[in-house]
Structures are given as structure tokens and as C-alpha cells.
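J.: this one's structure only:
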């Protein structure tokens, strides 16, 4: 039951984030590190990845698809971490310190939890897997 609740919450989180990436890309473009090529395309692709991952994570027909979504969303959360670090550094360099440490420190600490939660909710970790006989 708990895993299902986390799966639904993560699905909602990633679905909302995907919609925001597609509908309002400007804030995401602002925090994208300069070394990321084709940033507008990357933002669009990340939005699509979030939408696809969220749907795959919450669907109830294929445990294999849920596991794939868990792996994909965990990898996604790892790959966007540099944008979160860049956002923090840009914000803290502002005279008013932007959102400040009270926002950015918990956000940085939450990233590994998001990675783990995607793996756990997708059934990648925390279950005893029975080997498939071939």
C-alpha cells in the first residue's frame, strides 16, 4: 500500500513537472547550465520524459514497465541535478540571495531521496526478486 501511495505521489509530481517544462520552459532555461547544448530542446525532452515516466510509473498492468520507469526517473533525477546546483549558485550570487539557503539546501538533500524513491516506487529496490528460469 505504501509503495503504491509513493508511486502515485511521484507520478503526480513528475506529471506536473512535465507539464510545466512544456508549458512554461523559460524558468527551466534560466537555470540550465551554459554547457548544456540545445537547451530549449533539452527542456522539451525532459518534459516529455517526465510525462512518460509518470504514466509508466503509475500504470497497473506491467510491473516491468514500472521498473523501467523507476530506473528512468531515477536516472532523470540524477541528470538534472547539475541544473539544480546551477540554480542554487545563481540564486545565492544575487544581492537578495534569491530563494536562499532555506530552499536550496533541502532541495539539494532531497535529490538523492527522489532518486531512491523512484527506484523503490518502481519496484527496482526493496523487493526480493525471484530469478526467472530460462
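T.: Nice, I can see it. Everything numeric here is computed off the predicted structure, so don't read it as measured data. Numbers count the residues shown, from 1 in each chain.
J.: going forward, measure contacts and count neighbours with C-alpha atoms only.
T.: Fine.
J.: what about the helices in this protein?
T.: 2-23, 26-31, 39-58, 63-79, 81-93, 101-121 (DSSP state H).
J.: Could you list the residues in contact with the fifth one?
T.: For helix 81-93, the external contacting residues (Cα atoms under 8 Å, 6 or more residues apart in numbering) are 31-33, 97-101, 104, 108, 111.
J.: can you pull the contacts of the residue lying closest to residue 43 once chain neighbours are set aside?
T.: Excluding the flanking residues, the one nearest residue 43 by Cα to Cα, 6 or more residues apart in numbering is residue 21, at 6.2 Å. Contact analysis of residue 21 by Cα under 8 Å, 6+ apart lists 28, 43-44, 46-47.
J.: rewinding a little: please tell me which one of the contacts of helix 81-93 counts the most neighbours.
T.: Counting neighbours by other Cα atoms under 10 Å, residue 32 leads the contacts of helix 81-93 with 22 neighbours.
J.: Second structure follows, compare the two:
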């Protein structure tokens, strides 16, 4: 039952985060490192990737490859999280305390573990209750 909850909550988390890229693009654009080109395109692409991966993780046949995709996405956006902290340390106010931006960095690895943990889960393996 726990893994089923983790699959559904992971799906909801990424779909919601992906949708947020379109409702609050300025948040994501501000955190992107200057050395990356095409910030608007990267925002849309990462938002669509989160929505797609979050939706497809619900399909057992695709779950393993989708979880690897989520892990790759998390690794790809990690520099933006570092940049957000560094920019905040230089005085930019993102609306979060500095300690939260530090805490966010290792939390990304918990998200990676979350995807890794559920990658092989099959709903059909869930014990039935009488």
C-alpha cells in the first residue's frame, strides 16, 4: 500500500510542479544560471517534461524508464538549484530563507531516491486485503 501511495504522490508532485512552470514562469527563469541559453524554452521544456513524466509513471510497463527519466531530469535541473542558492547569497531575494535553499540541495537526492525506490513497483504485486 505504501509504494502505491508513493507512485501516486510522485505523479501528483511532478504534474503539479510541471503545471507551475506555466503559472509562475518567473520563479523558474530567475533561478536559471546565466550560462544557459534560451531560458524561456528551457522553462517550457522542463515543465512539459515534469507533466509527461508525472503522468507516465502511473503506467506499470513504462514506470522503470520513466523513473530513470525523472532521475535524469533532477540531475539536469540541479545546477539551477545551486545557482538559486549562490544568487541568494549575493543578495537576491527569492522569498526563501538561506537555510531552506541549502536544505533544498540534499533534498533533491531524496527525490532521486523516491523515483529509484518505486521504479520496479507493480500494482499487481500489491497484496489484496480481505
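T.: Great, that's in hand. Only a predicted model underlies this, so the values are computations on that prediction, with no experimental measurement involved.
J.: TM-score for this pair?
T.: After superposition, the two chains reach a TM-score of 0.84 (TM-score structural alignment, normalised by the length of structure 2), with 121 aligned residues with a Cα RMSD of 1.9 Å.
J.: that older thread, for the residue nearest to residue 43 of structure 1, give its distance to residue 95 of structure 1.
T.: Going from residue 21 of structure 1 to residue 95 of structure 1 by Cα to Cα, to the nearest Å gives 27 Å.
J.: for residue 124 of structure 1, same thing?
T.: For residue 124 of structure 1, the distance to residue 95 of structure 1 - Cα to Cα - is 43 Å.
J.: neighbour-wise, which of those two wins?
T.: Legend: neighbour count by other Cα under 10 Å for residue 124 of structure 1 and residue 95, higher for residue 124 (21 against 7).
J.: Can you report how many residues lie near the closest residue to the more buried one other than its chain neighbours?
T.: What sits nearest to residue 124 of structure 1 in space, not counting adjacent residues and going by Cα to Cα, 6+ apart, is residue 67, at 5.6 Å. Other residues near residue 67 of structure 1 number 21, with proximity taken as other Cα under 10 Å.
J.: OK, contacts around residue 67 of structure 1?
T.: Going by Cα under 8 Å, 6+ apart, residue 67 of structure 1 touches 57, 119, 122-124.
J.: Format those as CSV; extra columns: distance to residue 89 of structure 1.
T.: Below are these laid out as CSV (distance: Cα to Cα, whole Å):
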residue, distance to residue 89 of structure 1
57, 32
119, 28
122, 32
123, 34
124, 33
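J.: Drop anything exposed from those residues.
T.: Those of the contacts of residue 67 of structure 1 that meet the buried threshold are 57, 119, 122-124, by 16 or more other Cα atoms under 10 Å.
J.: quick check, nearest of these to residue 72 of structure 1?
T.: For residue 72 of structure 1, the nearest member of these is residue 119. The distance, counting by Cα to Cα, is 8.8 Å.
J.: what do we get in structure 2 for that closest one?
T.: Under the alignment (TM-score structural alignment), residue 119 of structure 1 pairs with residue 116 of structure 2.
J.: Help me confirm that its match comes into contact with residue 67.
T.: Yes. Using Cα atoms under 8 Å, residue 116 of structure 2 makes contact with residue 67 at a distance of 6.5 Å.
J.: Right, I'll call it a day here.
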